[in-house]
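Generate a structure from the sequence data that follows.
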Amino acid sequence: MPPLTIAITIGDPSGIGPEVVAKALTDPSLVSAANWIVVGDAEALNAASPGWTSPASTVSVDDLAQLAGHDLEIGRLSPDSGRAALAYIRHATQLCLDGRAQAMVTAPVNKEAVTLTGATFTGHTEYIAELCHVDAPRMLLVNDRLRVLHVTTHIALREACGISSDAVLRTIEIGDDALERLGLDQRRIAVCGLNPHAGEHGLFGSEDAEIIAPAVETARSSGIEVTGPLPADTLFVQALRGAYDLVVPIYHDQGHIPMKLLDFEHTVNVSLGLPIVRTSVDHGTAFDIAGQNKADPSSMKAAMKLAVQLAARV
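Alright, predicted model coming up:
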């Protein structure tokens, strides 16, 4: 099998993305695991890691020169950096769609910086889905202790409360397929309730019984090993103790909070429902420490490692 080629974006060049990419690429085990194409501006890489050069023949840089004629403002919100970050995403996505890369790994972008450019942007996952002409992608968070796959992500909580049975069912189906791709022998899925105590038999809302439960039953009847809706406050404890292989939270914070509490440094974001493999760090641009050589590359390294594993299974 030919060596895998994986694209890595540097994210918002004003943030810690260039630094964590440069640091991750000093790991010999990662450098040798694939051919890596760093997508970004060489200027930003050199600003983050003075004197940075490719550490091996397996690492190349697609210098898009998006910052040419602009001042790189490290640690500050900048529309120029937001515009550059979008260009990096588009380029890496196209590499994957064209078959020149088998996966992409993304460093963090800043939604506010992108919005300053006039673009409508709710997140990496949704933007890449738009580039791939795909509706309703899903966000999977993975670490060594837990996996969660959200029904909804970057929308207002009041909108998340308006979920449909079809959305819940599709998430369960995507999750079952993802567990198989991850090589798990068991694929036990549990779905969170939306309301406290999963509605307590209708005392705290009807969504759990009327929307979530029918989706779970339909998935179960198709052969998927799934249960729910279950109270979220105890479900995550049960999953940590080995009862389930995947938890399906209904909204963003219901899944993100436990994952970041468990292992903030090593949690990886995986986009599902796309025609390409995409993994990402699960942290932000951290402007407060950008340019100070304080950024921890652990999440980037974990994202790169998982991208290799997933791309090898496609």
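
switch to C-alpha atoms for all contacts and neighbour counts from now on
Noted.

For the most centrally placed residue in the chain, I want the exact helix or strand it lies within.
Against the mean C-alpha coordinate of the chain, by Cα atoms, centre = their mean, the closest residue is N269 at 2.6 Å. Using DSSP states H and E, the element containing N269 is strand 268-272.

distance between that strand and the chain's centre?
3 Å (Cα atoms, centre = their mean, to the nearest Å).

Check which element follows that strand along the chain.
Per DSSP H and E, the helix or strand that comes after strand 268-272 is strand 278-281.

orientation of whichever helix or strand comes after that following strand relative to strand 268-272 in degrees?
Counting by DSSP H and E, the element after strand 278-281 in chain order, helix or strand, is helix 298-313. In terms of direction (axes from the mean of the first three to the mean of the last three Cα atoms, to 10 degrees), helix 298-313 departs from strand 268-272 by 40 degrees.

Which strands or helices does helix 298-313 pack on?
Counting contacts by 3 or more Cα pairs under 8 Å, 6 or more residues apart in numbering; DSSP states H and E, helix 298-313 packs against helix 17-24, helix 28-31, strand 103-106, strand 268-272, strand 278-281.

tell me the angle that helix makes with helix 17-24.
Using the same axes, to 10 degrees: helix 298-313 against helix 17-24 is 70 degrees.

Go ahead and name everything in contact with helix 298-313.
Applying Cα atoms under 8 Å, 6 or more residues apart in numbering, the contact partners of helix 298-313 are 4, 6, 20-21, 24, 30, 33-34, 102-105, 107, 181-182, 265-269, 277-283.

if you set the cut-off to 6 Å instead, what comes out?
A24, Q102, A103, E265, H266, V268, T279, S280, V281 (Cα atoms under 6 Å, 6 or more residues apart in numbering).

Relative to E207, which of those is nearest.
Distance to E207, by Cα to Cα, is smallest for V268 among those, at 29.8 Å.

Count residues in the vicinity of the closest one, would you?
29 (other Cα atoms under 10 Å).

That one against V142, yeah?
Yes. The pair V268 / V142 is scored as a contact, 5.2 Å apart, by Cα atoms under 6 Å.

Show me which of the contacts of helix 298-313 are buried.
A24, Q102, A103, E265, H266, V268, T279, S280, V281 (16 or more other Cα atoms under 10 Å).

any idea which of those is closest to G75?
Of these, the one sitting nearest to G75 (Cα to Cα) turns out to be V281, at 18.4 Å.

I have a second one here; can you model it like the first so I can compare?
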Amino acid sequence: MNPRPLLLTQGDPAGIGPELTLRAWLQREDAALPPFALLSDPAHIARVAQSYGWSVPIAPVEPSQIEAVFSNALPVIPLNSRVLAEPGQPHAAGAPSVIESIERAVSLVQSGSVAAVVTNPIAKHVLYDAGFRHPGHTEFLAALASEGTGETYHPVMMLWSEALAVVPVTVHIALADVPAALTTDLIVLTGRIVARELRERFGIAKPRLAVAGLNPHAGENGAMGTEDARIIAPAIEILRQDGIEISGPLPADTMFHARARSRYDAALAMYHDQALIPIKTIAFDEAVNVTLGLPFVRTSPDHGTAFDIAGKGVARPDSLIAALKLAARLSAETPSP
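Got it, this is the predicted structure:
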């Protein structure tokens, strides 16, 4: 395994991210977690620990000190921004620390100081209120990765678990806008990225992809829509000519039972809920959000900020723990910068 530690971003400080981070560190031995550090305000994370009555020593560190202190204290790389958030009370005043944490994380992973980035959940509407102009977290990471390199990255969201891995080809757009946004080129680009990273990061020598149709029964030969034949089928043929083992377009309602899942390594869905409903049904607490197509490993829990339960001490760290473990596994497969 790559010996470099992992880096955990702060996320929205009013959400459940601080609690999950503390719980993950408390379970570090039982869960066999790799060393990680949090990018945040040490005073804030200490206040959160104290509010729960948890004995978690907080150690402000430089990246080179993470492994040395991890067994005895939660390493925190201090931000320049002070954090005064209250659990469950999101406010635009917290946005600078959220943005700084993400920017610092990308800088540190690209410099090779850490092995991978694991991101705590953010609330986009809070950042928008503070003037944030990127469509979302992932797009911001891709823009940061591109700065000064001349490269353009197309990030792909995969929700991964041991039981199922799914990729929505279109993501955070209205359902009514999906048919217009869905193109053969987009499906081909997405499929190539998924196949490449299943080989290079997940160590699957010959990845098998399954592609869902857009319409019921994958269009029923045009009786229920023509997109499956006009847009999706040609993309599958191009990917097949690339040498990728791929099937589809398949009726989405029969793709996700256990016998069907045994026939592929990842499923490409045409829109957000077509992908996320099955994996959140099958692996709600264990699924991990993995961003493919970036020059570094990034994982995240597959849930949001959960402001409604922040501060109540009931948030489960299972998905964050799974995200940390998967980040360690994937970065071990990825050559150092």
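
okay, the helices and strands packed on helix 298-313 of structure 1 in TSV with distance to I224 of structure 1 next?
Listed next are those as TSV, based on distance: least, Cα to Cα, whole Å:
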stretch	distance to I224 of structure 1
helix 17-24	37
helix 28-31	35
strand 103-106	27
strand 268-272	18
strand 278-281	25
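
so which of these gets nearest G205 of structure 1?
Short answer: strand 268-272, nearest of these by Cα to Cα, at 29.6 Å.

how much does that closest one stray from structure 2?
After superposition onto structure 2, the mean distance of strand 268-272 of structure 1 to its aligned counterpart is 0.3 Å, using mean Cα distance after the TM-score superposition for structure 1.

whereabouts in structure 2 does that strand align?
Using TM-score structural alignment, strand 268-272 of structure 1 corresponds to residues 288-292 of structure 2.

Map Q254 of structure 1 onto structure 2.
So, by TM-score structural alignment, Q254 of structure 1 is matched to Q274.

so how far is A212 of structure 2 from its match?
9 Å (Cα to Cα, to the nearest Å).

who has more neighbours, the two?
A212 (28 against 19).

so what's that one up against?
By Cα under 6 Å, 6+ apart, the neighbours of A212 of structure 2 are P249, L250, A252, A269.

Kindly recompute the last result at 8 Å.
By Cα under 8 Å, 6+ apart, the residues touching A212 of structure 2 are A218, G248, P249, L250, P251, A252, M255, A267, L268, A269, M270.

Please name the nearest non-neighbouring residue to the last one.
Using Cα to Cα, 6 or more residues apart in numbering and skipping the chain neighbours, the partner closest in space to M270 of structure 2 is V169 (5.1 Å).

what's around that neighbour, how many residues?
So V169 of structure 2, with other Cα under 10 Å, has 25 neighbours.

Looking for the alignment partner of it in structure 1.
Per TM-score structural alignment, V169 of structure 2 is aligned with V151.

what kind of secondary structure is that match in?
Put simply, V151 of structure 1 is coil when judged by DSSP: H, G, I helix; E, B strand; the rest coil.

In this structure it contacts T171, no?
Yes. With contact defined as Cα atoms under 8 Å, V151 of structure 1 and T171 form a contacting pair (5.8 Å).

Dump the buried ones among the contacts of helix 298-313 of structure 1 to TSV, plus distance to V314 of structure 1.
Converted to TSV, those look like this (distance: Cα to Cα, whole Å):
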residue	distance to V314 of structure 1
A24	24
Q102	9
A103	10
E265	27
H266	23
V268	19
T279	14
S280	18
V281	21
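
Now compare those residues and name the two farthest from each other.
Using Cα to Cα for every pair in these, the one that comes out farthest apart is Q102 and E265, at 25.0 Å.

on that earlier part again, of the contacts of helix 298-313 of structure 1, closest to R187 of structure 1?
In terms of Cα to Cα, no member of the contacts of helix 298-313 of structure 1 lies closer to R187 of structure 1 than V268, at 19.2 Å.

which ones are touching that closest one?
Counting by Cα under 8 Å, 6+ apart, V268 of structure 1 has contacts L141, V142, N143, T279, S280, V281, D282, S299, A302, A303.

what kind of secondary structure is the residue nearest to N46 of structure 1 when sequence neighbours are not counted in?
Nearest non-adjacent residue to N46 of structure 1, counting by Cα to Cα, 6+ apart: W52, 5.5 Å away. When classified by three-state DSSP, W52 of structure 1 comes out as coil.

Alignment lookup: W52 of structure 1 to structure 2.
Per TM-score structural alignment, W52 of structure 1 is aligned with V56.

so how far is W25 of structure 2 from that match?
Separation of V56 of structure 2 from W25 of structure 2 (Cα to Cα): 8 Å.

same thing with A210 of structure 2?
Counting by Cα to Cα, the gap from A210 of structure 2 to W25 of structure 2 is 37 Å.

Over to A306 of structure 2?
Taking Cα to Cα, one finds A306 of structure 2 at 20 Å from W25 of structure 2.

And H134 of structure 2, by the same measure?
31 Å.

These two - which one has more neighbours?
For H134 of structure 2 versus W25, neighbours defined as other Cα under 10 Å are more numerous around W25 (24 against 14).

Quick check, that one in contact with V69.
No. Using Cα under 8 Å, W25 of structure 2 is not in contact with V69; the gap is 11.9 Å.

before we move on, back to that, overlap of the contact sets of Q274 and A212 of structure 2?
What both Q274 of structure 2 and A212 touch, as defined by Cα under 8 Å, 6+ apart, is the set A252.

For S161 of structure 2, list the residues it contacts.
For S161 of structure 2, the contact set (Cα under 8 Å, 6+ apart) comprises I279, A283, E286, A287, V288.

following the helix or strand that contains R47 of structure 2, which helix or strand comes up?
Using DSSP H and E, the element containing R47 of structure 2 is helix 42-52. Using DSSP H and E, the helix or strand that follows helix 42-52 of structure 2 in sequence is strand 58-60.
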